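Chemist: this one's structure only:
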């Protein structure tokens, strides 16, 4: 970590995955092509994957995903973009109130504003050092690793030889743990009742874990600490993994759908569904949970011979653009902004 000198201006770069420019098939295909051609995402050699992706996957998935995006789009645009803009402004104001000379910007790995452009903007704003925070509390080769790749390329392209701190993860940060636990309680969770918590994380290919990815260890540690903050025993919570991309590879499990089916059969009581590794609500939370996973759980309850009640399943929103999220990111970043002073 670099010691901050008087007169230094710190550029803070928050990076997430991205979103299509509009909820139309062409825009969605363009976004997905960038995303799925990332070498850290592609499941086979680049040339072969390009043909499979563009000839078979994107035509179908572009239309299907566009319909889904259309259901979550707002008058302001993509809820993902809106939330990041407000989050960056809130964090910028928070650090300014603390007396830090910092410029906060958001960038996306696969959509505008692109990392290249925002790195150049921070350089032109007079920043003398850079702190990069991927908005993935639990790091993985396919997420945080991809951000590291893009930042390295962007710095070379901008010919900016600035000191750079890269925050790999914040899965066990105390402020983050408390914020997630508080969001679960705010959603109505009762630690003294029979309510259950399902921590659902994005899955990753097992080959990444075999290559040394510590993502699974981090998801387990986060869940354990959040449950501890809630004061609940191990039989009150479990972990599931969602969002498998393909069936040609083995993916980290147990899968969230399988957990929901098992809990529906066992009649476990109210289920509180939380996604601790999604910093901001996106398609996988705003659409998939409300329109796919919740109906699936209710169908499984009916198959078990019971009629579900609406409050049997409660989704706990991401920290998103909340004050609590600003506080989490400020606490994570503060040592890097202050340079350890």
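Modeler: Done, it's in. Because the structure is a prediction, the values reported are computed rather than measured. Residues are numbered from 1 along each chain as shown.
Chemist: Please count neighbours and contacts with C-alpha atoms only from this point.
Modeler: Noted.
Chemist: just how off-centre is stretch 63-73 within its chain?
Modeler: Here stretch 63-73 is found 19 Å from its chain centre; the criterion is Cα atoms, centre = their mean, to the nearest Å.
Chemist: Can you give me the buried ones in it?
Modeler: Within stretch 63-73, the residues scored as buried using 16 or more other Cα atoms under 10 Å are 63, 65-66, 68-69, 72-73.
Chemist: What of stretch 146-158?
Modeler: For stretch 146-158, the neighbour count (16+ other Cα under 10 Å) marks 146-148, 150-151, 154-155 as buried.
Chemist: before we move on, what about stretch 171-185?
Modeler: Neighbour-count burial for stretch 171-185 [16+ other Cα under 10 Å]: 171-184.
Chemist: Pasting the second one now:
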């Protein structure tokens, strides 16, 4: 096997371009036991996801987890699978297409070609490697790596970086990279979250209490310095302020526990039970950390969460959909991407011809000389 992949054919008249690599977690290829087993094997073999000595965990994973969990998870995926496939993949692909349209229109107004947009999944398909190859084939010499995880976690954002760097090691002539670490407090993102909640309240009515449910992580990640918990709390505070909520009107919780270890608290299932037993009859549940609806929102919250709440005495649970293709969110994503690209190129876009770039560099030199 060659050490490096073959480079795309170089053309001297080809203008260097900039790409945006959107990354999401991933999904099985189908709602079947075999497809889910392949997905879980890749996902749960990531040392960023399960921080247990590798040999010990591989024994547990292969002998126990992969023999029992795939069938149960496949049944859950089947409940949310639609005609087009996995909701997470469908929404992520649509976000990529809409972002391409938004940025393309903005750049066209300036007489420039917009960045190339590609979507890669950390686990499953389309892979990060495939997406990066697409960008290189399109002539991208700079790639903005934009994980669709607003809050940073080593198990998500850093793991996505690992996959990007692994692919970079295969290139003889790798592109420049700019990495987005988080945007948990970015005003456009907060405004988009608030717009999504208000839309639900306008359409469905407002419940007595709002639960902001984030994906959970083992408690030790916080003790070891992972800022994820703090990022979630800040997102929740900013969103509550945007919605003009008092502290008593909302609760931050964490879902998706796995295994017996202690996870970030309070747990969403426990919060829903306590609210119902405390006399709250209706709740809205919103998942700010997920930018696209997926198994964790459509099945775990909208189905399991509802059953938990009703069983404890509640009357109605309204799952507020994720950002998905909400126009406010896509506009915010475009604004954030433009901000990152502009800062990276110092006010120029990586679509100038060499002559244009030389003229700009000459003008800058003249300005610097005049200042001196």
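Modeler: Looks like it arrived, so ask away. In this text the structure is predicted, and so the values were computed from the model without any measurement.
Chemist: Superposed, what's their TM-score?
Modeler: Once superposed, the chains reach a TM-score of 0.91 (TM-score structural alignment, normalised by the length of structure 1), with 325 aligned residues with a Cα RMSD of 1.7 Å.
Chemist: re earlier: show me the buried residues of stretch 171-185 of structure 1 that map onto helices.
Modeler: Assigned to helices by DSSP state H, the following of those qualify: 174-184.
Chemist: With distance to residue 233 of structure 1 as new columns, can those be given to me in JSON lines?
Modeler: Output for those, formatted as JSON lines (distance: Cα to Cα, whole Å):
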{"residue": "174", "distance to residue 233 of structure 1": "19"}
{"residue": "175", "distance to residue 233 of structure 1": "21"}
{"residue": "176", "distance to residue 233 of structure 1": "20"}
{"residue": "177", "distance to residue 233 of structure 1": "16"}
{"residue": "178", "distance to residue 233 of structure 1": "17"}
{"residue": "179", "distance to residue 233 of structure 1": "19"}
{"residue": "180", "distance to residue 233 of structure 1": "17"}
{"residue": "181", "distance to residue 233 of structure 1": "14"}
{"residue": "182", "distance to residue 233 of structure 1": "17"}
{"residue": "183", "distance to residue 233 of structure 1": "18"}
{"residue": "184", "distance to residue 233 of structure 1": "15"}
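Chemist: now, which of those residues sits nearest residue 221 of structure 1?
Modeler: Nearest to residue 221 of structure 1 among these, counting by Cα to Cα, is residue 177 at 10.2 Å.
Chemist: The closest one -> structure 2?
Modeler: Aligning on TM-score structural alignment places residue 177 of structure 1 opposite residue 190 in structure 2.
Chemist: tell me, how many neighbours does residue 56 of structure 1 end up with?
Modeler: 11 (other Cα atoms under 10 Å).
Chemist: so it, which of the three states?
Modeler: Here residue 56 of structure 1 is recorded as helix under DSSP: H, G, I helix; E, B strand; the rest coil.
Chemist: Roughly how far does it sit from residue 67 of structure 1?
Modeler: Remark: distance between residue 56 of structure 1 and residue 67 of structure 1 (Cα to Cα, to the nearest Å) = 18 Å.
Chemist: in what helix or strand does the most centrally placed residue in structure 1 lie?
Modeler: Nearest residue to the geometric centre of structure 1 (Cα atoms, centre = their mean): residue 278, 2.9 Å. Following DSSP states H and E, one finds residue 278 of structure 1 outside all helices and strands.
Chemist: Leaving out chain neighbours, which residue sits closest to residue 260 of structure 1?
Modeler: Excluding its sequence neighbours, the residue lying closest to residue 260 of structure 1 (Cα to Cα, 6 or more residues apart in numbering) is residue 297, at 5.8 Å.
Chemist: Check which helix or strand the one you found maps to.
Modeler: Per DSSP H and E, residue 297 of structure 1 falls inside helix 294-303.
Chemist: outside of that helix, which residues touch it?
Modeler: 257, 260-261, 264-265, 267, 307-308, 313 (Cα atoms under 8 Å, 6 or more residues apart in numbering).
Chemist: Need the max-distance pair from those.
Modeler: 257 and 307, at 18.9 Å, using Cα to Cα across the contacts of helix 294-303 of structure 1.
Chemist: more crowded one of those two?
Modeler: More neighbours surround residue 257 than the other of residue 257 of structure 1 and residue 307, with 18 against 12 (other Cα under 10 Å).
Chemist: got a list of what the alignment partner in structure 2 of that one touches?
Modeler: Aligned counterpart of residue 257 of structure 1 in structure 2: residue 269 (TM-score structural alignment). Shown in contact with residue 269 of structure 2 (Cα under 8 Å, 6+ apart): 255, 305, 308.
Chemist: Would you check how far apart residue 269 of structure 2 and residue 313 of structure 2 are?
Modeler: Taking Cα to Cα, one finds residue 269 of structure 2 at 13 Å from residue 313 of structure 2.
Chemist: picking up where we left off before, and the closest residue to the match of residue 177 of structure 1 other than its chain neighbours, which helix or strand is it part of?
Modeler: Nearest residue to residue 190 of structure 2 in three dimensions, chain neighbours excluded: residue 239, at 5.8 Å (Cα to Cα, 6+ apart). Using DSSP H and E, the element containing residue 239 of structure 2 is helix 228-242.
Chemist: Where in structure 1 does that helix fall?
Modeler: Using TM-score structural alignment, helix 228-242 of structure 2 pairs with 215-229 in structure 1.
Chemist: Can you pull out the residues in contact with that stretch?
Modeler: By Cα under 8 Å, 6+ apart, stretch 215-229 of structure 1 touches 138-140, 171-172, 177-178, 180-181, 199, 201, 209, 233-234, 237, 239, 252, 276-277.
Chemist: try stretch 232-246 of structure 1
Modeler: 191, 194-204, 220, 223, 227, 251-257, 259, 284.
Chemist: Could you pull out the helices in structure 1 for me?
Modeler: Counting by DSSP H, the helices of structure 1 are 25-36, 46-52, 58-72, 79-97, 115-124, 144-158, 174-186, 206-210, 215-230, 256-266, 294-303, 323-338.
Chemist: quick one: the first one to structure 2 mean distance?
Modeler: Right, the one you point to is helix 25-36 of structure 1. Averaged over the aligned pairs, helix 25-36 of structure 1 sits 0.3 Å from structure 2 after superposition, using mean Cα distance after the TM-score superposition for structure 1.
Chemist: ok so, going back, check the mean deviation of the helix holding residue 239 of structure 2 from structure 1.
Modeler: If you overlay the two and look at helix 228-242 of structure 2, the average distance to its match in structure 1 is 0.6 Å (mean Cα distance after the TM-score superposition for structure 1).
Chemist: Quick one: map residue 38 of structure 2 onto structure 1.
Modeler: Using TM-score structural alignment as the criterion, residue 38 of structure 2 maps onto residue 30 of structure 1.
Chemist: Since that was my last question, I'll sign off now.
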